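Enquirer: Starting from these lines, generate the structure:
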Amino acid sequence: MTGDLVDAAKRGGQALKGYIAKYSQEVFQTELEEALDASIKLNLPAAAITLLQYVVSSNCLALATRPLETALQLDSDKDARKFCKMLTKFKADVNYPGLLANVVADHPNLLPLFLTAGGNFDEHGVEALVRAAECGQLVAARRLVNQRVNIHAFDNERRMNPLQAAIFSCDKEMVHFLLTHGADINAPAYQDGGLTALQLALFNGSLETARYLLRKGADVFAPPALLNGRTVLEAVCTLADNDQARADLCHKLLYAGAPVNRPGMKPSSEYDEIENNYDDNDCISCARTPTQLASALGQLEALKMLLERGADVNEAPADEYGRTALQAAACSETPHPDLIHFLLERGADVHAEPAVLGGVTALQGAAIAEKQEHFAVANLLKDATPEG
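Expert: From the prediction side, this is the model:
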């Protein structure tokens, strides 16, 4: 029926009215809205205009995807503009969540059209600016900033402000633009899973950006997000590549006074997948301090620097699936005997109590792993145990 309605609409208003009259018991509003949606997807402006003139609202509330969104999914700027202009002339609502962000992402050149059509940049501009920063749409970002969109506000869905979104996308030009237009380099992290600009650059491996932010005054003392956050040292310890660059940045952060431990000496809420002791296909979460994280990742140089700056080699594990530094190193999927040697030399307690829930001793952790590489680790730990 959708195809028949579109075909009738292509032939004009009389043909459409005649078809509807003939099949009045079968044609419902949903079918008419689906016909408009199909007309846009098939790039049939004549059919779309007929439907809008006679029988269909431009908002199509019965559909999951509104006509404006369908128009923005067209590949060509020219085609998208044609249908967006048509729909706004028929009073399509340009102020519903996510629409301006989609304009910026898919057809940023259409942003002035939506402004003229009554787009509310006070209400929806922030998510659009965050999307522009995330997608590297500098022209769109300029237009939004010129519309006085709040450059400091968070997009709650993405848990970032515009500057953090630009850093997430490793877009140096966008970062520079936002900072020169007043973005706060030390805006706090979104409180659930967010990161400050510097924490995000370090976690993302954007080392050049991290150095740039430090030169611009990024705060190494900024607290982590309340939930699932990272300090700057936790962030730099997660870098998987380029050991020398990581070590250099770790030195720089520590020299700048970055605290080794979290506020209140609490474990990190940094989450990593750790092999479950009972089911190899299951994963559990583990809260860890920077020292425990560096040990788990086999980062000897980072570990040395942290201990030299006053970290406790025997920091207590978190209550749920926590690990001391030695337990974390012994449980690591890829064990590093030299790191374990170092921990033992620095007084790591082989007999440290395991976490209350899901905890293991260092020797248990090595034994549970059951991989060839862990035999040497188990022997090291046994040799360091008076009873062994």
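Enquirer: alpha carbons only for contacts and neighbour counts from here, please
Expert: Will do.
Enquirer: All the helices of the stretch 51-200 of the chain, residue numbers only.
Expert: Taking DSSP state H, counting those that start in this stretch to define them, one finds helices in the stretch 51-200 of the chain at 67-72, 77-89, 99-106, 111-116, 121-135, 138-146, 162-168, 172-180, 197-204.
Enquirer: Any chance of CSV for the ones you listed, columns mean neighbour count and distance to Lys382?
Expert: Putting the helices of the stretch 51-200 of the chain into CSV (neighbours: other C-alpha atoms under 10 Å; distance: least, C-alpha to C-alpha, whole Å) gives the following:
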stretch, mean neighbour count, distance to Lys382
helix 67-72, 23, 64
helix 77-89, 18, 68
helix 99-106, 22, 58
helix 111-116, 15, 67
helix 121-135, 24, 51
helix 138-146, 18, 59
helix 162-168, 27, 44
helix 172-180, 17, 50
helix 197-204, 26, 36
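Enquirer: Second chain to compare with the first, below:
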Amino acid sequence: MARRHPAATSAKRRAAPPNPSPTPPAADGSHPLLHAARRGDLRLFKRLVRDLDKGRGRHREVVDAAKEEGLGALHFAAGKGRLRVCRYLVEGLGVDVDAVDDAGRTPLLVALLRGIMDTASYLLDHGADPGKADDEGFAPLHHAATAGDRKMVELLLAKGVSVDPVCVDGTPLYAAAIEGHDEIMQILLENNADCNKKIPGIDTPLLVAITAPSVKCVKLLVEAGADVNDGILAPLVVAAEMKGSTACLKLLLEAGADPNVPDPAMEYDRHDATLLSDRSFCWLCLGDGHEALQDALACREMRPGWPNACYRQGEALMLLKDYGGACDAFLDAAKLDPGSPEIESALWKAMNSLKTSCGATQAV
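Expert: Predicted coordinates:
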């Protein structure tokens, strides 16, 4: 493959984007008190508290002292959905509902990270800060958006949290785009999430949705006013690169995406045949055979032994109804990539079109 612009390489990696959530806490709760909280054994937990307290009457201090990697009893109980233990800790002992571990995570974040929404709701009802983020900026809304939990997203927004908190992987809108949660994306957009938010080193929400790929999310972003010509890479180029993104490409074109808009990757390397092939495909979708052929010919000149360059030339010639030239181009592609079903199908179609065209000419 031709040398890629660094941004293009990162876009390719995002074709199978990672879950934007941080890793769940690794501590195992080996401390007896934490182990009991994790298991949800309230009777054992209370007995251990009494034993460790030794009659001093400082039960909360005993509980607060038991930590692993900053994780306290409430973190462990919340992370396993042990509501009875959570109630005892919060209502019985008055532990800090927003205590943080060594990574800045609150019990609410731990519950959300593990997808335990009933416990998260309980903590919110009992004073947990709905907007408190961890050390990497992950806020409760990021986790709710990643999980695709509509009720939790609506609950957090109803409590007045920012719709655009920024973490190392973007805003909750990015999380919804990565996971393809179009319903969550719609809620966020209805609450004025910034569809053109730019985070240094990260693509726009639109580019993330394209690489997911999620046609529904792309459509929502376009309808919300996302800039279809902006990004580390031009959205059209990214959509052209992605297999199965033809629908996204058409949406972008219908929304006014322009193949002529200078692409940062193209500016970086004007001799990147892959980018020319991608742009040729964009012109094809626009129905402009002449521009498509121009890029295809330039692509083939750069990489004469690349079957995709020949294939793009054949497609452009088919659009221009030069069926003889298309047959030659597809035949060249077939020689370079024998056995390709896509090329064989295109060649067969071109030959039939040529035959039909010749027959019609003779009839006249």
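Enquirer: Map Thr211 of structure 2 across to structure 1 for me.
Expert: Thr211 of structure 2 maps onto Phe203 in structure 1, with residues paired by TM-score structural alignment.
Enquirer: excluding its backbone neighbours, what's nearest its match?
Expert: Leaving aside its chain neighbours, Phe203 of structure 1 sits nearest to Ala235 (4.5 Å; criterion: C-alpha to C-alpha, 6 or more residues apart in numbering).
Enquirer: quick one on the thing from earlier: in CSV: the helices of the stretch 51-200 of structure 1, plus distance to Leu5 of structure 1.
Expert: Listed next are the helices of the stretch 51-200 of structure 1 as CSV, based on distance: least, C-alpha to C-alpha, whole Å:
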stretch, distance to Leu5 of structure 1
helix 67-72, 17
helix 77-89, 19
helix 99-106, 28
helix 111-116, 29
helix 121-135, 35
helix 138-146, 38
helix 162-168, 44
helix 172-180, 47
helix 197-204, 51
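Enquirer: Counting neighbours, what do you get for Gly160 of structure 2?
Expert: Residues lying near Gly160 of structure 2 (other C-alpha atoms under 10 Å) number 11.
Enquirer: those strands in the stretch 151-300 of structure 1, which residues are they?
Expert: 274-275, 283-284 (DSSP state E, counting those that start in this stretch).
Enquirer: mind checking which of those is nearest Leu51 of structure 1?
Expert: Closest to Leu51 of structure 1 of the strands of the stretch 151-300 of structure 1, according to C-alpha to C-alpha: strand 283-284, at 53.2 Å.
Enquirer: In structure 2, point out the residues matching that closest one.
Expert: The aligned range for strand 283-284 of structure 1 in structure 2 is empty, by TM-score structural alignment.
Enquirer: from the middle of its chain, how far away would that strand be?
Expert: How far strand 283-284 of structure 1 lies from its chain's middle: 21 Å, per C-alpha atoms, centre = their mean, to the nearest Å.
Enquirer: so what does it touch, helix or strand wise?
Expert: The contact analysis (3 or more C-alpha pairs under 8 Å, 6 or more residues apart in numbering; DSSP states H and E) places strand 283-284 of structure 1 against strand 274-275.
Enquirer: distance between the ends of stretch 263-274 of structure 1?
Expert: End-to-end span of stretch 263-274 of structure 1 (C-alpha to C-alpha, to the nearest Å): 25 Å.
Enquirer: follow-up on the earlier one: determine which residue in structure 2 is aligned with the residue nearest to Phe203 of structure 1, please.
Expert: Mapped onto structure 2 by TM-score structural alignment, Ala235 of structure 1 lines up with Val238.
Enquirer: if I look at its match, how far off is Gln186 of structure 2?
Expert: Taken as C-alpha to C-alpha, the span from Val238 of structure 2 to Gln186 of structure 2 is 23 Å.
Enquirer: Now which residue in structure 1 aligns to His181 of structure 2?
Expert: Aligned partner of His181 of structure 2 by TM-score structural alignment: Asp171.
Enquirer: Its match: neighbouring residues, count only.
Expert: Neighbour tally, Asp171 of structure 1, other C-alpha under 10 Å: 19.
Enquirer: Quick check: chain neighbours aside, which residue is closest to it?
Expert: Gly136 (6.6 Å).
Enquirer: What of Ala166 of structure 1?
Expert: That would be Ala133: by C-alpha to C-alpha, 6+ apart, it lies 4.8 Å from Ala166 of structure 1.
Enquirer: same question, Ala71 of structure 1
Expert: Ala80 is the one closest to Ala71 of structure 1 (C-alpha to C-alpha, 6+ apart), at 5.1 Å.
Enquirer: Tell me which residues touch that neighbour, please.
Expert: Contact partners of Ala80 of structure 1, counting by C-alpha atoms under 8 Å, 6 or more residues apart in numbering, are Ala71, Leu72, Gln73, Leu74, His107.
Enquirer: Test my guess that Gly256 of structure 2 contacts Val228.
Expert: Yes: judged on C-alpha atoms under 8 Å, Gly256 of structure 2 makes contact with Val228 at a distance of 7.2 Å.
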